[in-house]
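Asker: my questions concern the predicted model and sequence given below.
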Amino acid sequence: MTKILTAGDHFVLNSLLQEALVRHAPTAVEVSELTLPWPVEPFHPVGEVDEASGTEDELIEALQGVQVCLTQMAPLTERVLHECPDLRLFAITRGGPVNANIPAATQHGVAVTSAPGRNATATAEHTVALLLAAVRQVPQRNSELLAGEWRSDYYRYQDVGPEIRGATVGLVGYGAIGSRVAGILNGFGARILVFDPFLQPGALPESAHQAGSLEELLAAADIVTLHARLTAATTGLIGARELAAMRPGSILINAARGALVDYDALCDALEAGHLFAAGLDVYPAEPLPAASRLRTIRSVVMTPHLAGASKPTAHKAADIGASEVGRFLRGEALQHCSNPRRLPPGCPSPPPARHALDPNR
């Protein structure tokens, strides 16, 4: 009988993982569980992997004699792989396998899968929430009212922002998240402009238009929202030059990855009044440092990397991960296998590399 460890946490619960396994596992399995402390305790590097929860020691103990691990945050390190020789599948229920050492897993014959798109709807909705909050400065006005202030002077022309209807919203990236944001904003009556150099012909609806370059999009957009995957090519995608190319009084939204933006340059642009506002959910260093300049700028709306936080995201994550376990147990090709060329049995040839602006992560 195949032994499976569900290493859930306080978001993707063990109960959700095990319910999903009941739906997808084709045969009887023996299931044990380990509860990791995320997000009550922030994720952190473990061994050589990033954004993990728990310790190598507790995972090694829980994986003895186990062939399959279904988890969101457990650390798959070289040490874990060395100490757990029975492991054959490590199914990660997040958008990308950042908490797994893929080369080491491949060397040890362990397939690693992920769950791309699990939080696409939640992140798209949160992006629009940040956009609306930044345009109307809702958190700032709420804080002032709670403090006893009534600031009707914000009706001054220079202090008000645009409306969404009729505004040009520039989407940098048009994958699972960007396309959903476009659909929502189309309902507001926004003009949608997209920059994505890997966009397939005919992929855009008639309500959206394609920009020929990032510079073209930045110059035309009243609001710019980022939906790019973080790679070497996209790190620092929006720097001082790009911010200067944006329209005076425009707004930047980033719920993708913090390192896409030069935040010092963004602070400069906001303090100088070149940009009207920004809405941010991600940062180069997380948690946001106490001394960050962003904390001092009143036109910034911020949330602590919560864009994907929804109950449906947790359910989708468990379901996608458990479906991969089911495929593995049936000997079928895995849909979201992350291993490169040297693959263990049951893992298909790797898919084509996702392009730099794919937001699935």
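Answerer: Okay, I see it.

Asker: contacts and neighbour counts: CA atoms only from here.
Answerer: OK.

Asker: what are the contacting residues of the host helix or strand of residue 242?
Answerer: Using DSSP states H and E, residue 242 sits within helix 240-245. Identification of contacts with helix 240-245 by Cα atoms under 8 Å, 6 or more residues apart in numbering yields 215, 218-219, 262, 265-266, 269, 274.

Asker: same list (the residues you listed) but as TSV, adding distance to residue 50, secondary structure and neighbour count.
Answerer: Output for these, formatted as TSV (distance: Cα to Cα, whole Å; DSSP: H, G, I helix; E, B strand; the rest coil; neighbours: other Cα atoms under 10 Å):
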residue	distance to residue 50	secondary structure	neighbour count
215	33	helix	14
218	32	helix	26
219	36	helix	17
262	21	coil	19
265	26	helix	17
266	26	helix	24
269	31	helix	19
274	35	coil	18
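
Asker: among those residues, give me the pair with the biggest separation.
Answerer: 219 and 262 (18.2 Å; Cα to Cα).

Asker: the structure to be compared is supplied as follows:
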Amino acid sequence: MSLRILCAGDSFITADDLADQCRQQLAEFGPLELITHVSRWPDEPMGDVDGVREAAGDPAEIAVLAADVDVIVTHLAPITAAVFESAGKLRVVGSTRGGPVNIDIAAATEAGVPVAFLPGRNLSAAAEFAVGLMIAVTRNIGAGSRGLADGRWEGKYYRYALTGPEIGHCAVGLIGYGAIGAHVTRLLLAFGAKVLVYDPYTDASKIDSAGARSVALDELLATADIVSLHARLTPETTGMADATFFAAMKPGSFFINNARGELVRTDDLTAALTSGHLAGAGLDVFDPEPPPADHPLLAMPRVVATPHLAGASQHVAHHSAETVVGQVALFLRTGTIAHCANPSALPVASV
């Protein structure tokens, strides 16, 4: 019997790459019948549909394609309750995402279908991007590029008051020491930066042994030349970067966020930049996304703003496809999954 697989990709993690990985890693399970689907993301935005979030594609179309498949591997396709109802033979779903919000996990569990996902899939890319934002905003890369694009050769950025610090001579404060925060620390230490970390959920000795220094939030804000957010979004951290937070930051310091837009009170950040209390900001995430085109934050010369690009690298795309198909192979071989969104759907014994 053949193994029927739906490979649902887009212009980032492609259906062809998913299919190629299936050919390489799943051939041992018999003849493969590969069905491909390509959404129009990122040229068309993702959205919320039929109980799932951040999805790209028509769930009705996916449900038709999923009929009689054994495996679904996907990036953004909406794997809704209707899809699970249609896919009566479905054994496993592989999601290339760090959080499979485009998959109805409750429906998957009810159908007895485990969902593999990839936490930390883009941690290296996101960490590099954070450091890139630090350099871009402190050294006028964004402002200088915009000036040239508008036909201006702006030597003014050699004025002492407009120059910025070198990373290697900065104290950089990181809020959050998860996988990305830890990798940012390693990169910054290679520059020679002094790294301060606030994370009440991580043992201070772990931070200190990595070459950084664990500090209280008030010390970090008052001391750091650059403050970068790497906290998880929770009810506790939502809006944590507010007017009080920015007022406590060192005058003339810089703010970086490529974690979650909801961590920041955008109007409070705008006010802190407008007043001159903060020297600049590097932002890859917003609340809402996209931000209004006429938002004053986007027009500020010392703000580098990008459209949620931190995870967009060729390595992330290819490695995600390779890894998620590897997880499907592991499940078909042993009945286990390294990272399963619904462990109760896993078989009790290996298959």
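Answerer: Great, that's in hand. Model, not experiment: these values are computed from the prediction.

Asker: map residue 286 of the second structure across to the first structure for me.
Answerer: Alignment of residue 286 of the second structure against the first structure is given by TM-score structural alignment, with residue 283 as its counterpart.

Asker: OK, contacts around the closest residue to that match other than its chain neighbours?
Answerer: Spatially, and ignoring its direct neighbours in sequence, residue 283 of the first structure is nearest to residue 258 (3.8 Å; Cα to Cα, 6 or more residues apart in numbering). By Cα under 8 Å, 6+ apart, the contact set of residue 258 of the first structure is 282-285.

Asker: stretch 284-292 of the first structure: end-to-end distance?
Answerer: 11 Å (Cα to Cα, to the nearest Å).

Asker: so where is the top helix by length along the first structure in the second structure?
Answerer: Assignment by DSSP state H gives helix 311-330 as the longest helix of the first structure. Here helix 311-330 of the first structure aligns to the second structure at residues 314-333, judged by TM-score structural alignment.

Asker: mind listing what's buried in the matching stretch?
Answerer: 316-318, 320-332 (16 or more other Cα atoms under 10 Å).

Asker: determine which two of those are furthest apart.
Answerer: Farthest apart among these by Cα to Cα are 316 and 332. That separation is 24.1 Å.

Asker: quick one, helices of the stretch 151-300 of the second structure?
Answerer: Listed in chain order, the helices of the stretch 151-300 of the second structure (DSSP state H, counting those that start in this stretch) span 179-191, 204-209, 217-223, 243-248, 266-274.

Asker: residue 163 of the second structure is nearest to which of the ones you listed?
Answerer: Closest of those to residue 163 of the second structure is helix 266-274, at 16.5 Å (criterion: Cα to Cα).

Asker: so where is the closest one in the first structure?
Answerer: Against the first structure, helix 266-274 of the second structure falls on residues 263-271 (TM-score structural alignment).

Asker: and the equivalent of residue 243 of the second structure over in the first structure, how close does it get to residue 135 of the first structure?
Answerer: Aligned by TM-score structural alignment, residue 243 of the second structure pairs with residue 240 of the first structure. To residue 135 of the first structure, residue 240 of the first structure is 22 Å away according to Cα to Cα.

Asker: give me the more crowded residue out of the two.
Answerer: The neighbour comparison of residue 240 of the first structure against residue 135 (other Cα atoms under 10 Å) goes to residue 135, with 23 against 18.

Asker: quick one on the thing from earlier: the match of helix 311-330 of the first structure vs the first structure, average distance?
Answerer: Between stretch 314-333 of the second structure and the aligned residues of the first structure, the post-superposition mean distance stands at 0.9 Å (mean Cα distance after the TM-score superposition for the first structure).

Asker: now that stretch: how far from the chain's centre is it?
Answerer: Computed by Cα atoms, centre = their mean, to the nearest Å, the chain-centroid distance of stretch 314-333 of the second structure equals 18 Å.

Asker: which non-adjacent residue is nearest the residue mapped onto residue 174 of the first structure from the second structure?
Answerer: By TM-score structural alignment, residue 174 of the first structure lines up with residue 177 in the second structure. Closest residue in space to residue 177 of the second structure, ignoring its immediate chain neighbours: residue 199 at 6.0 Å, by Cα to Cα, 6+ apart.

Asker: who touches the aligned partner of the one you found in the first structure in this structure?
Answerer: Mapped onto the first structure by TM-score structural alignment, residue 199 of the second structure lines up with residue 196. Residues near residue 196 of the first structure by Cα under 8 Å, 6+ apart: 172-174, 210-211, 357.

Asker: for these, which ones persist in the second structure?
Answerer: Checked against the second structure using both residues aligned by TM-score structural alignment, their matches' Cα atoms under 8 Å, the contacts of residue 196 of the first structure keep these contacts: 172-174, 210.
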